[in-house]
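Chemist: sequence first, predicted model second:
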Amino acid sequence: MKSPTSIPVEASSFTYIPECLSGTEGAPTFCLRYGTRRDKHASQDEMNFRRVRSHSAEDIREAVIEEFRSKWASDELDIDELAARIRAFYDDMDALEKAITDWLKECTEIEAENEGLAKAGKTPREFPPRPQSDIDAGEREKIAGLIEEIESASERIGRIRRDNNRRERLIRHVSLALLLEETSLPVPLKRDRDGMLTDATLFAIEDELEKQFSGDGQRAAFWQLGTQAMMTLYLGREEEKNSQSPSPGTSNPNGSTAQESESSTSENSASKEPEPAPTPGTSSPMDTQT
């Protein structure tokens, strides 16, 4: 494969500064070029070569229910009934997320309409009430806690999360290896025979960023740089320009699999796929109380 620097870029490169370093004195700059179809193919080939695996939200949900059935069985628990409640919880989260998305769209339309009504001296329309879950708060808390306990105690789900976290890191890593042309950091950009930046070069960039900029709110710089490279590679140029770059608050340098989302739906997204606790609880699966 030819070196990326020899591939026509059809317009150009651009200079990028990680959002968390915006306004920081001496913030480094990074020159990224827009990717081509060949770059996308090279990225896919590299991800396959590294045997990167990923699992969907549905995969995780099914694993939760299967783990629950296989390891939580006892005479004291109605496994079928509880499994049905877990599925109902997931279905409710899906429905609520869609309802909130539709609600936000409607509110945006009403807001635009109200501007015209205000200019005409007419009464503005009221916003509709925010959608709510069909499951009462107590049940939601109980099932969310059960899901978290299942995930925390499950090696299988731990491996699934590990696979997804690795993919999130590597897709940014590979995108950056393909598209980064220059940086103001004192790091030589060394490339392999295919023209991609070497792993050692990218690790050196990450180390240098941590060395120079490691204050609160600045640790996400390398993650944001990789995210920008990924967006530039997989979105068309106009789409990339019109899309919002992830803010420091939504970018996760630890490699979370959570997608960046509207702030108004982040609360719902968090409860939709509960993250495992840092360490398994001290109680055994058989001690779960509902």
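Modeler: Great, that's in hand.
Chemist: please count neighbours and contacts with C-alpha atoms only from this point.
Modeler: Will do.
Chemist: so Leu225: helix, strand or coil?
Modeler: The three-state assignment at Leu225 reads helix, by DSSP: H, G, I helix; E, B strand; the rest coil.
Chemist: could you say which helix or strand holds Leu209?
Modeler: Assigning secondary structure by DSSP states H and E places Leu209 in helix 199-212.
Chemist: show me what that helix is packed against.
Modeler: The contact analysis (3 or more Cα pairs under 8 Å, 6 or more residues apart in numbering; DSSP states H and E) places helix 199-212 against helix 155-179, helix 221-234.
Chemist: in the last one, which residues are buried?
Modeler: When you say that, I think you mean helix 221-234. By neighbour count on 16 or more other Cα atoms under 10 Å, the buried set for helix 221-234 is 221-234.
Chemist: how about Cys31, nearest residue that isn't a chain neighbour?
Modeler: Sequence neighbours aside, Thr15 is the residue nearest to Cys31 in space, at 4.5 Å (criterion: Cα to Cα, 6 or more residues apart in numbering).
Chemist: surely the one you found and Phe30 touch.
Modeler: Yes: the pair Thr15 and Phe30 passes the contact test of Cα atoms under 8 Å, sitting 5.5 Å apart.
Chemist: which parts of the helix or strand Asn48 falls within are buried?
Modeler: Per DSSP H and E, Asn48 falls inside helix 37-49. By neighbour count on 16+ other Cα under 10 Å, the buried set for helix 37-49 is 39, 42-44, 47.
Chemist: coming back round to it: quickly find the element holding the residue nearest to Cys31.
Modeler: Assigned by DSSP H and E, Thr15 belongs to strand 13-16.
Chemist: what is that strand packed up against?
Modeler: Judged by 3+ Cα pairs under 8 Å, 6+ apart, the packing partners of strand 13-16 are strand 30-33.
Chemist: mind listing what's buried in the strand it packs on?
Modeler: Buried residues in strand 30-33, counted by 16+ other Cα under 10 Å: 30, 32-33.
Chemist: just checking, what packs against it?
Modeler: Where contact means 3+ Cα pairs under 8 Å, 6+ apart, strand 30-33 is packed against strand 13-16, strand 180-183.
Chemist: between the ones you listed, which gets nearest to Ala99?
Modeler: strand 13-16 (35.7 Å; Cα to Cα).
Chemist: show me the residues around Glu181 that make contact.
Modeler: With contacts defined as Cα atoms under 8 Å, 6 or more residues apart in numbering, Glu181 is in contact with 5, 30-33.
Chemist: use this one as the comparison:
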Amino acid sequence: MSDSNTTDFTNPSTFILLGVPGLEATHIWLSIPFCTMYIIAILGNFTILFIVKTEPSLHGPMYYFLCMLAVTDLVLCTSTVPKMMSIFWFNSREIDFNSCLTQMFFIHCFFAIESGIFIAMAFDRYVAICDPLRHSTTLRNPTVAKIGLAVVLRGSTLALPCPLLARQLPYCRTNIIPHTCCEHIAMVNLACADTRINNYYGLIVASSTICLDMVFIAVSYTQILRAIFSLPTKDARLKTFLTCGSHLIAILAFYIPGLFTILTYRFGHNVALHFHILFGNVCLLVPPMLNPIIFGVRTKQIRDRVLRLFTHKGT
């Protein structure tokens, strides 16, 4: 009987998500800002998709990449927030083993996809500013589609080994995950086996999707800034730089918290667990919430279309 119970527990059918350990009494209050951010993210990204679809003048490479970013943000936050809210509101902590692995894949896959889209947007800005005469021929619709497909394939390829490796591990210590979602390292730490491969691979994925992508973006913007500073007038330099402003703000909002989370999770052993979890969730929710606001406010074509939409409704 004892052996049978041990065998069953080694391959648990469900995991228990604790939410935010130590802050269980405040789960209802924590749900308010997270739910608010989620609602804003949903409304904002669907608005971006609707405006680009219905406005023919926005059917161009930059706006296609913006639509890819909106879809990615919708999937990224929806893969975590509904389960988080069920924990906070209904104390529904159980999650099926396969569902847990699926959630893990979606989190890491679409995080990598979002990073790849920022590289694509940086390339778009590089061509538009450094070689404007060839922009329309370089970034045609088939090319944009190929870039989008490459970004999705890269994200999927990088993320798929995480759940596959986690699936092979025996879980004989506990099936309780001290987190609001099935984050890779949080789940792997429950295993009663050597997890060095999982840890090393997780670090490689984090490095390739954050550090390496930041290098590519930095190289692109180095060339962009050189082209901007070579323009003859101050007004021309300012106008050209402002076309990159929304992209740069979105990049900072995505990479700085993401890099901080990775560093604290790997090396910040003295940081409280609830801070890790709360900040990790903020990193998954803040970029999807901010991106439509940033691009909507700073992109004149989108801003004007939104104003016309509400003006017509008001009249």
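Modeler: Sure, I can see it. Fair warning: this is a prediction, and the values are worked out from it, not measured in the lab.
Chemist: TM-score for this pair?
Modeler: Here the TM-score for the pair of chains, by TM-score structural alignment, normalised by the length of the first structure, is 0.25; 120 aligned residues with a Cα RMSD of 6.3 Å.
Chemist: on that earlier part again, and the helices and strands packed on helix 199-212 of the first structure as TSV, adding distance to Ile60 of the first structure?
Modeler: Below are those laid out as TSV (distance: least, Cα to Cα, whole Å):
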stretch	distance to Ile60 of the first structure
helix 155-179	7
helix 221-234	24
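Chemist: and the strands in the stretch 51-200 of the second structure, which stretches?
Modeler: Applying DSSP state E, counting those that start in this stretch to the stretch 51-200 of the second structure gives strands spanning 94-96, 176-177.
Chemist: to the chain's geometric centre, what's the distance from the last one?
Modeler: Put simply, strand 176-177 of the second structure sits 23 Å off its chain's centre (Cα atoms, centre = their mean, to the nearest Å).
Chemist: against which helices or strands is it packed?
Modeler: strand 14-17.
Chemist: return the most buried member of the strands of the stretch 51-200 of the second structure.
Modeler: strand 176-177 (a mean of 18; mean count of other Cα atoms under 10 Å).
Chemist: quick one: contacts for Val151 of the second structure?
Modeler: Going by Cα under 8 Å, 6+ apart, Val151 of the second structure touches 113, 116-117.
Chemist: a markdown table for those, including neighbour count?
Modeler: Formatted as a markdown table, the contacts of Val151 of the second structure follow (neighbours: other Cα atoms under 10 Å):
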| residue | neighbour count |
| --- | --- |
| Ile113 | 28 |
| Gly116 | 24 |
| Ile117 | 21 |
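Chemist: between those residues, which sits nearest Ala186 of the second structure?
Modeler: Looking across those and measuring by Cα to Cα, the closest to Ala186 of the second structure is Ile113, at 21.6 Å.
Chemist: am I right that the closest one is in contact with Arg154?
Modeler: Yes: between Ile113 of the second structure and Arg154 there is a contact under Cα under 8 Å: 7.4 Å.
Chemist: OK, contacts around the residue nearest the centre of the second structure?
Modeler: Taking Cα atoms, centre = their mean, the centroid of the second structure lies closest to Phe111, which sits 3.8 Å from it. Residues near Phe111 of the second structure by Cα under 8 Å, 6+ apart: 76, 155.
Chemist: so how far is Arg305 of the second structure from it?
Modeler: 29 Å (Cα to Cα, to the nearest Å).
Chemist: buried residues in the host helix or strand of Met289 of the second structure?
Modeler: For Met289 of the second structure, the element it lies in under DSSP H and E is helix 273-298. Buried residues in helix 273-298 of the second structure, counted by 16+ other Cα under 10 Å: 273-274, 276-278, 280-296, 298.
Chemist: does anything pack onto that helix? Which helices or strands?
Modeler: Under the contact criterion of 3+ Cα pairs under 8 Å, 6+ apart, helix 273-298 of the second structure touches helix 27-54, helix 61-78, helix 245-267, helix 300-314.
Chemist: and the ones you listed as a markdown table, adding distance to Ala150 of the second structure and mean neighbour count?
Modeler: Listed next are those as a markdown table, based on distance: least, Cα to Cα, whole Å; neighbours: other Cα atoms under 10 Å:
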| stretch | distance to Ala150 of the second structure | mean neighbour count |
| --- | --- | --- |
| helix 27-54 | 21 | 17 |
| helix 61-78 | 12 | 21 |
| helix 245-267 | 20 | 17 |
| helix 300-314 | 27 | 13 |
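Chemist: as a markdown table, the ones you listed with distance to Ala186 of the second structure would be great.
Modeler: Compiled in a markdown table, these are given as follows (distance: least, Cα to Cα, whole Å):
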| stretch | distance to Ala186 of the second structure |
| --- | --- |
| helix 27-54 | 20 |
| helix 61-78 | 18 |
| helix 245-267 | 10 |
| helix 300-314 | 40 |
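Chemist: for Ser220 of the second structure, which of these is the nearest?
Modeler: Nearest of these (Cα to Cα): helix 245-267, 11.7 Å.
Chemist: compute the inter-axis angle for the helix holding Met289 of the second structure and helix 61-78.
Modeler: For helix 273-298 of the second structure against helix 61-78, the angle by axes from the mean of the first three to the mean of the last three Cα atoms, to 10 degrees is 150 degrees.
Chemist: off-centre distance for helix 273-298 of the second structure?
Modeler: The chain centroid and the centroid of helix 273-298 of the second structure are separated by 9 Å, computed with Cα atoms, centre = their mean.
Chemist: same thing with stretch 306-315 of the second structure?
Modeler: Computed by Cα atoms, centre = their mean, the separation of stretch 306-315 of the second structure from the middle of its chain amounts to 31 Å.
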